[in-house]
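Colleague: How does the following fold in three dimensions:
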Amino acid sequence: MSLPSECDVLVVGGGNAGFSAALSARENGARNVVLIDKCPEEWAGGNTYFTAGAFRTAHAGLADLLPLVNNVDAATSKIIDLEPYTPQDFTGDLLRVTAGRSDPQLGRTLVGDSNDAVKWLHKHGVRFQLSFNRQAYKVDGRYKFWGGMALKTQDGGKGLIEDHRRAARRAGVSTFFSTMAKQLVTGAEGTVTGVVVELTDSSSAKSTRTISAKAVILTAGGFEANPRMRAEYLGPGWDLALVRGTPYNTGDGLEFAMRDVGAKQAGHWSGCHSVAWDANAPANSGDRAISNEFTKSGYPLGVMVNTQGERFVDEGVDLRNYTYAKFGRAIMGQPDGQAFQIWDARGTPWLRDEEYRDSIVRKIRADTLEELAEKLAKEGGLHSPAKFLETMRDYNVAANAFQAENPNAQWDPAVRDGVSTQSSRGGLALPKSNWALPVDKGPFVAVKVACGVTFTFGGLAVNPQTAAVVAASNREVPGLFCAGEMLGGLFYGNYPGGSGLTSGTVFGRRAGRAAAQRAKASSGVRSNL
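Modeller: Next up, the predicted model:
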């Protein structure tokens, strides 16, 4: 099938937001919907492909979610503890982790649409599961879900993209790869009437075409795979961050939207989602086979030290869902931009296999802390073994003092258990606020981590109701919509885990609906290009 010269709705970008927008446009009456992506087909899915497939949604409890999932039988359902996650809970978490900076109108839309959004995806064939492996611990024979997030897609991001592409084919969406958007075409009164694209054929030859459209939806990702833009906006050293996902999210859509139609910038341009990432992972893109398994989120079960041998974050300040997206930045700020995660025999049994199995990660093992210090210096780049041992001794003294003073305190990884390093003896200047078991029982395991950048928080301003792009003049750009990572204003410094995919579907769905309505109402606007 050849690339058409015109369509009703043109979607630029093929991740979760793009496919949600395209499907919504078709569902709402757009006759000819075209989705383009600059990546070759073997890289289909954008950053979505590399996610764990988690969706954060408000819900009324287990009974609300069971009809959506395919991995819970009747017997299992009776041993699940899954409390309701109300809109108030979701809103509170969003505001708390963004320090109150999240745009309230965008937040209300995200939260208010979240439950219906996952049910809409399920209706269109997205396979959901309860996330037993990532969001529940089995305690006293019961699965205890924690952190306000229970849903994931089958086979993570890989499965989500597979389901999206299947749904798009059924709906009649035309998808084209190796097709890069280069310029927005505008007509009278700044109306967007199409896109100039560059095609790359099988012999790597390039050609330029113009696709006319009655509405254009931008879902082309942030600038996380662009070292220059990372250093420019995120700060010095960020060009050295490891890219967690697709190498094709290089900020092109953001730049041409601002250049061509004066799109207004919004959100936290010096902020990003960044995680503890395997230091030995590829530098400039994710691995499509290993995918999200390079994430190293087991730090609440142990301690994390930098290459100087010092702790630098409160590993237990909150549930992992509310810290993992900002601790990558904390690692980036350390000497060498690297750190070590460390556990003893108590912590290692709780590590998730998909992130820490031997075939995925290089582990440094030792029977004593002294031996571990020596190996970390020799094999991992630890600069001060003596400081490391001092840090570990101080931590263990504080953790043991808490336990002596609170003999009935129960360690529970599924809740904020209050098991800390602080006691009447004073504790540590940098506490571990929860899950602070001593790390003194061999054998010990250490894993070296770096900063893996996932997506950037700066983006374009939109109308929260329609996802229409707003210009610097504060007027909407006629015919232009935006969703996914390109939408700015939701996340600042951090985000509640799983809300990125939810945002992509919520605002992609709204953009598709509004674009379809515009296409149906439009009689065509002649281009000035």
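Colleague: can we go C-alpha only for contacts and neighbour counts from here?
Modeller: Will do.
Colleague: Please identify the buried residues of the helix or strand in which Leu110 is found?
Modeller: Using DSSP states H and E, Leu110 sits within helix 104-123. Across helix 104-123, burial judged by 16 or more other CA atoms under 10 Å covers 104, 106-107, 109-115, 117-122.
Colleague: got it, and stretch 37-57?
Modeller: So, applying 16+ other CA under 10 Å, buried residues of stretch 37-57: 37-39, 43-57.
Colleague: Stretch 333-348 now?
Modeller: For stretch 333-348, the neighbour count (16+ other CA under 10 Å) marks 333-334, 337-344, 346-348 as buried.
Colleague: Measure how far that stretch is from the centre of its chain, please.
Modeller: On the basis of CA atoms, centre = their mean, to the nearest Å, stretch 333-348 is displaced by 22 Å from the centre of the chain it belongs to.
Colleague: To compare with the earlier structure, here is another sequence to fold:
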Amino acid sequence: MANQRSYNLVVVGAGNAALCAAISAREEGAEVLVLEKGPKHKRGGNSFFTDGAIRVAYHNLDDIRKVVTDLSDEEAEVIVMPDYNEDDYYQDIMRVTKGESQPDLAKQLVDRSFETLVWMKGHGVKFELNYDNQSYEKDGKRQFWGGLPVKTENKGIGLMKQLFSRAEELGIDIWYETAAVELLKKGEKISGVVVQQGENRMTVESTGVVLACGSFEGNKKLRSEYIGKEWEAAIVRGTEYNTGDGISMAMAAGAEKFGEYSGCHSIGTDYHAPKVGDFNKPGDIFKKHSYPLSIMLNNEGKRFVDEGADFRNYTYAKYGREILKQPGHVAYQIYDSQVRPLLRKEYDLEEATYYKGETLDELVNQLSVNKQQFLQTIEDYNAAVQDGDYNPTEKDGKKTVGLTPEKTNWALKIEEGPFYAFPVTCGITFSFGGLRVNSSGEVLNKDDKPLSGLFAAGEMVGGIFYHNYPGGSGLMSGAVYGKLAGSTAARYAMSNKQDSKIIH
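Modeller: The predicted model follows:
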């Protein structure tokens, strides 16, 4: 590493949002340095662990084919692709966040989503149809549902591989095992960062800084402080390096924290999943997302949510919290042989933990639960199931009557053996608390004025997600606000150039 280098812009973090920011800034002509706290073999942040589903507004299959370009005419002929336009996307965000999402931030995310996907494709990111998780075959057609038909090729692994490759092609410097620890200011302007490399601390001067190093979900102490004591027990599904450093640095420099600090994206994940993301087993393989077709019971043998309240895209990010509230932080997803063939692929992986019994008695005897209540709950559920057509491709209204809570869709009796129980616990993906950021990616101070030279993207943008989120929106938000923050920061840096150097 040279003793002196000049950078217009420093990007803190190296996930999807950070690299989109770096690439976007490089397009504007900025000299860019990316700082990654972890070692090279653990690079990519939470984005490395994603399943790759990315929510985008589109108007028809022709739009989708602009980003999924290897789809043949023959394949397209048998696809039923419902439109999912900007208003649909915006209304979904507002519905699941109970109207608390900041309208300007949500609208920017929605309106820029398609053009950002096209931009990513232009930089080599490959997209494919989300056949496995968002479609069913019906009447010889492949029916898509849930507004989430696109995913990145080879999940988050493929996404990050291509973004790193493109960053390197563009001459963007990346320093690994380098933690940003403090933001520098000259007067009221950000002027660089202090970084720690092993025992060595140095100052990197730059005209602008983009913070894209995640929220605080990897920090047990902050989870306990902001979200609740029980969250110390949550599994961290992604990188262990998202510990809130960017938020604390920004606040020390005058930024305002913002968003739902008591909220987070959390899911039901395999009870025996690793305690932090395992870079040797990426790809979101431990989640268990076919629960709308199940009933979920805690170890007291009681149901605790309406499993069929909505498609999993709109409930999975909040049901992890409900599982964490249960005794022992555990629940069991119960399926019979009618439903077992419909489950998502993660249920068939060798990493999946499950119990199987030819009868319900045989199944329950393998579980550490209140056996009598467990069997009684299933008996009561079966008796409450109403007649009707069962259709997993739509909210079919096939429900129960007389239960608390009811199951309002996809209620099918559990009656055909063998029977299966998949134990799940809570895995936290990211925290909703971040910084106050405007729709151009500028970080704001307590007077709602831009903090000159400081920008943010990804999880660090507070105010978009509250309570819940529509599946695939986090990855899209990272890309949209990464691209925006990068271009805004580059234009700022290029018009406010200073002599930038590294001082050892």
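Colleague: Give the aligned equivalent of Trp238 of structure 1 in structure 2.
Modeller: By TM-score structural alignment, Trp238 of structure 1 lines up with Trp231 in structure 2.
Colleague: same check, this time on Ala436 of structure 1
Modeller: Under the alignment (TM-score structural alignment), Ala436 of structure 1 pairs with Ala411 of structure 2.
Colleague: How much space separates its match from Asn133 of structure 2?
Modeller: For Ala411 of structure 2, the distance to Asn133 of structure 2 equals 20 Å [CA to CA, to the nearest Å].
Colleague: Those two: who's more crowded?
Modeller: In this view Ala411 of structure 2 and Asn133 are compared by other CA atoms under 10 Å, and Ala411 has more residues nearby, 28 against 18.
Colleague: thinking again about what came up before, wait, isn't the match of Trp238 of structure 1 in contact with Ser224?
Modeller: Yes: counting by CA atoms under 8 Å, Ser224 is a contact partner of Trp231 of structure 2 at 5.7 Å.
Colleague: Comparing these two, which shows the higher neighbour count?
Modeller: For Trp231 of structure 2 versus Ser224, neighbours defined as other CA under 10 Å are more numerous around Trp231 (23 against 15).
Colleague: who touches that one in this structure?
Modeller: 220, 223-224, 324 (CA atoms under 8 Å, 6 or more residues apart in numbering).
Colleague: Quick one: the helices in structure 1, in order.
Modeller: All helices of structure 1, identified by DSSP state H, fall at 16-27, 62-65, 74-77, 87-97, 104-123, 132-135, 156-171, 227-229, 252-261, 324-332, 353-356, 369-375, 385-405, 499-521.
Colleague: Check these for me and report the most buried one.
Modeller: helix 16-27 (a mean of 30; mean count of other CA atoms under 10 Å).
Colleague: Show me the contact partners of that one.
Modeller: Applying CA under 8 Å, 6+ apart, the contact partners of helix 16-27 of structure 1 are 9, 11-12, 32-35, 45, 48, 160-161, 164-165, 167-168, 171-173, 217-220, 483-484, 501, 503-505, 507-516.
Colleague: Report the mean deviation for that helix after fitting onto structure 2.
Modeller: Superposing on structure 2 places helix 16-27 of structure 1 at an average distance of 0.4 Å from its equivalents, by mean CA distance after the TM-score superposition for structure 1.
Colleague: Would you quantify the distance from the residue nearest the centre of structure 1 to Asp318 of structure 1?
Modeller: Geometric centre of structure 1, nearest residue: Gly500, 5.4 Å, by CA atoms, centre = their mean. Note on Gly500 of structure 1: its distance to Asp318 of structure 1, by CA to CA, is 19 Å.
Colleague: Kindly report the same for Phe402 of structure 1.
Modeller: Phe402 of structure 1 is 18 Å from Asp318 of structure 1, where distance means CA to CA.
Colleague: Same check on Phe145 of structure 1?
Modeller: Counting by CA to CA, the gap from Phe145 of structure 1 to Asp318 of structure 1 is 15 Å.
Colleague: ok, the two, which is more surrounded?
Modeller: Neighbour totals were compared for Phe145 of structure 1 and Asp318, and Phe145 leads with 22 against 18 (other CA under 10 Å).
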